[in-house]
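Engineer: Below are the sequence and a predicted model for it; my questions follow.
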Amino acid sequence: MTNSGLTDGIDRRAALGLGTGLGLAAFLAGCGVRTSNGGDDGGADYPQRAVELIVPFAPGGSTDLIARTLGKAIEKPLGHSMVIVNRDGAAAAVGTKEVAAATADGYKVGFPPSSLFTLTPQLVKNADTVPLDDLRVVIGLTVENIVLVAHRDSPFKTLDDVIALRGSGRRITYGHSGVGTGAYFAQTAFYKLAGINAADVPFGGGGPAVTAVLGKQVDIGASQPAESMRLVQSGELRWLGLFSQQRSPSLPELPTATEKGFDLVVDQARFIAGPKSIPDRAVTTLQEAFREAVKAPEYDEFLKKNYIDRFEVAGTEVASKIKGDFDRYQVLIDRFGLQPK
């Protein structure tokens, strides 16, 4: 998940302040929310010290940089700093499990991706998974789209050029960041829906997959926009389309697979979550602080430069999206007989 193309302009070693916005009094009925009047346990005087944010990926990736950019803006409304701790491993499961098992006092929260709950359990063999019920979602923050990308010399100039392969008998290869990722699933489902003969070629992350397209090792590929934007801006690669429900506010010129007649939406949402019994007062405080932090001009600039869309919604809406995505993906996985690898 290391996106070397990301534009940050921030000090990655800086300590961070944390918080969250939008109401979420009830998330996943029966999760056993604990309340408290204490000061250092998520009660009325929360927070009394720094809050730890577990980023379940290595430093430098989009999740890490989003967290660090927000951290600069959130310290004032939260009243304390947020310390970023990177816990890379098992496609975000290692860090997210640490959050789920943490003391439910509001001083350790995480920043997991939606794919951990929607794609990993269905496509990765013997996956190390984390049930969403083990967490309490505090607030949604961002969503990144998946873009189809081709070399500038490729015969594929538009999304229609790719769709025109249907029935041609030509076999193409497509690169992706690994089984269980949005780039893998979006392309696999798209080519099958379109009736295109295509073979997948996995690489060790989004960066290597984009490099493979640049080196013409594969005919086409997919990535999050930040992973390929510099090569697109330099004219070496070309974006063809994306897999969102509607055209992206950050990429309004790109058509979607949906508008071409394919019922396929694949993206990567990110959100703040804590242990399932995190006190209501801590949740509310974090929400209010995030509401203020996302207004920061530097955060807005960061999102625009990296083609990342806002997804600032209540925790219940995040949970609903994840469940809906899981179900939609499952239909296609079953339809095409995709097996965990």
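Structural biologist: Okay, I see it.
Engineer: For the rest of this, base every contact and every neighbour count on C-alpha atoms.
Structural biologist: OK.
Engineer: Doesn't residue 175 lie inside a strand?
Structural biologist: Yes: assessed with DSSP: H, G, I helix; E, B strand; the rest coil, residue 175 lies in a strand.
Engineer: List the residues that contact it.
Structural biologist: Residue 175 is in contact with 184, 200-203, 209-210, 212-213, 218-222, counting by CA atoms under 8 Å, 6 or more residues apart in numbering.
Engineer: can you redo those as TSV with distance to residue 148, secondary structure and neighbour count?
Structural biologist: TSV is the format used below for the contacts of residue 175 (distance: CA to CA, whole Å; DSSP: H, G, I helix; E, B strand; the rest coil; neighbours: other CA atoms under 10 Å):
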residue	distance to residue 148	secondary structure	neighbour count
184	11	helix	24
200	14	strand	18
201	15	strand	18
202	15	strand	17
203	16	coil	17
209	12	helix	28
210	10	helix	28
212	13	helix	21
213	11	helix	25
218	13	coil	22
219	11	coil	21
220	7	strand	26
221	6	strand	28
222	4	strand	29
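Engineer: second one coming, line it up with the first:
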Amino acid sequence: MKRLNKVALVFLSLFVILGLLITACGSKQQSGGQTASTSKYPEKEITLICPWPPGGSSDIISRAIAQVASKYLNKPMVVVNREGANGMIATTELAKTNPDGYTIALGASGLFVTQPFVQKNLGYKQDDFEFLIGLTNEPILLTINAGSPYNTLEDLIKDAKEKNKVIRYSNSGMGGIPQLCLDYLFQLAGVKSQPVPFKGGAPALTAILGGHVDAAASHPGEAIPHIKAGKLRPLAISSTQRFPALPDVPTMKEKGFDIDMGVKKFVFAPKGLPEEARKVLIDVLQKVASDPEFKKTMEDNNLMLEVMSGKEVVEYFNKQAPIMKKLIESMPQIEAK
């Protein structure tokens, strides 16, 4: 009987010790989880500035970010459109905003790789900001009329060289990334070219659809309906990876031209963010970028995901800016039609 009592006592002691260990581990895990998830930031709503008007690709991206971010934040993210001067007004204001983490903005690469060489007395500089994440790329698509005799980029370049021909290409305006991209491509190819600028992408495409120019520079979303309708033939695209909705169109890099140009969108903030806010924002934005809902919205709007760290965004600017500067300085002065 005594032996049974001793055995029972041993088992009871083991159960008590095991219970205490489980309780301790659970408390530790709960405490660790609270440390990661109960950050003081944010304590109020976060404003995401969209420096362009409602309805465009930047507005679509901004609203998708805010909507998906609500899954990962305990306070809302609210989009405010602050259009003007092609994004420069909002960017100038952001540079002067209190860097408390409650005002961030969507940006586009042109703000830092073309505008500094086009605009005098720019009210901001790259060092005024912290770049949190790169999200999308709207690369440049080279298209020709479907009735053109060329089937490839090589055909177009070969014919221009053999006949000493000047390739006339429509674009959305001088100094814009679409125009500069094709200028650079034709320079690298060693052929003559002449930009034919229009006031926007739609009239530039109208010119190639009507056969009034040899080629056109546009974003994929603008040209895809005409490609699907059999009216335009795409020859090459400026992204480093093929565009998902145009898997058969080669990149310019594949054709031997070291080009990585496009309107790349990113999220940035005034310099001097509190470390806690910076970490939370980067973490949330990374989750947004990998969220299926965000990805689908981008795909549905022909926007190419190209996720980069803040450091990679800055490195891209630093590589592109000297190229753009040289192109802009040698750019002919042609008035848009």
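Structural biologist: Good, I have the coordinates. The model shown is predicted, which means the values in this text are computed figures rather than measured ones.
Engineer: What is the burial count for residue 309 of structure 2?
Structural biologist: Close neighbours of residue 309 of structure 2, defined as other CA atoms under 10 Å, add up to 16.
Engineer: how near is the counterpart of it in structure 1 to residue 284 of structure 1?
Structural biologist: When structure 1 is aligned by TM-score structural alignment, residue 309 of structure 2 is paired with residue 314. Computed as CA to CA, to the nearest Å, the residue 314 of structure 1 to residue 284 of structure 1 distance reads 11 Å.
Engineer: same thing with residue 164 of structure 1?
Structural biologist: 51 Å.
Engineer: Could you check which of those two is surrounded by more residues?
Structural biologist: residue 284 (19 against 12).
Engineer: can you give me the helices in the stretch 51-200 of structure 2?
Structural biologist: For the stretch 51-200 of structure 2, applying DSSP state H, counting those that start in this stretch gives helices covering 57-69, 88-95, 110-113, 115-118, 153-162, 177-189.
Engineer: The last one vs structure 1, average distance?
Structural biologist: I take that to be helix 177-189 of structure 2. Aligned to structure 1 and superposed, helix 177-189 of structure 2 gives a mean residue distance of 1.3 Å (mean CA distance after the TM-score superposition for structure 1).
Engineer: how about the contacts of residue 175 of structure 1 in JSON lines, adding distance to residue 107 of structure 1?
Structural biologist: Formatted as JSON lines, the contacts of residue 175 of structure 1 follow (distance: CA to CA, whole Å):
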{"residue": "184", "distance to residue 107 of structure 1": "35"}
{"residue": "200", "distance to residue 107 of structure 1": "42"}
{"residue": "201", "distance to residue 107 of structure 1": "41"}
{"residue": "202", "distance to residue 107 of structure 1": "38"}
{"residue": "203", "distance to residue 107 of structure 1": "36"}
{"residue": "209", "distance to residue 107 of structure 1": "37"}
{"residue": "210", "distance to residue 107 of structure 1": "37"}
{"residue": "212", "distance to residue 107 of structure 1": "41"}
{"residue": "213", "distance to residue 107 of structure 1": "42"}
{"residue": "218", "distance to residue 107 of structure 1": "45"}
{"residue": "219", "distance to residue 107 of structure 1": "47"}
{"residue": "220", "distance to residue 107 of structure 1": "44"}
{"residue": "221", "distance to residue 107 of structure 1": "40"}
{"residue": "222", "distance to residue 107 of structure 1": "37"}
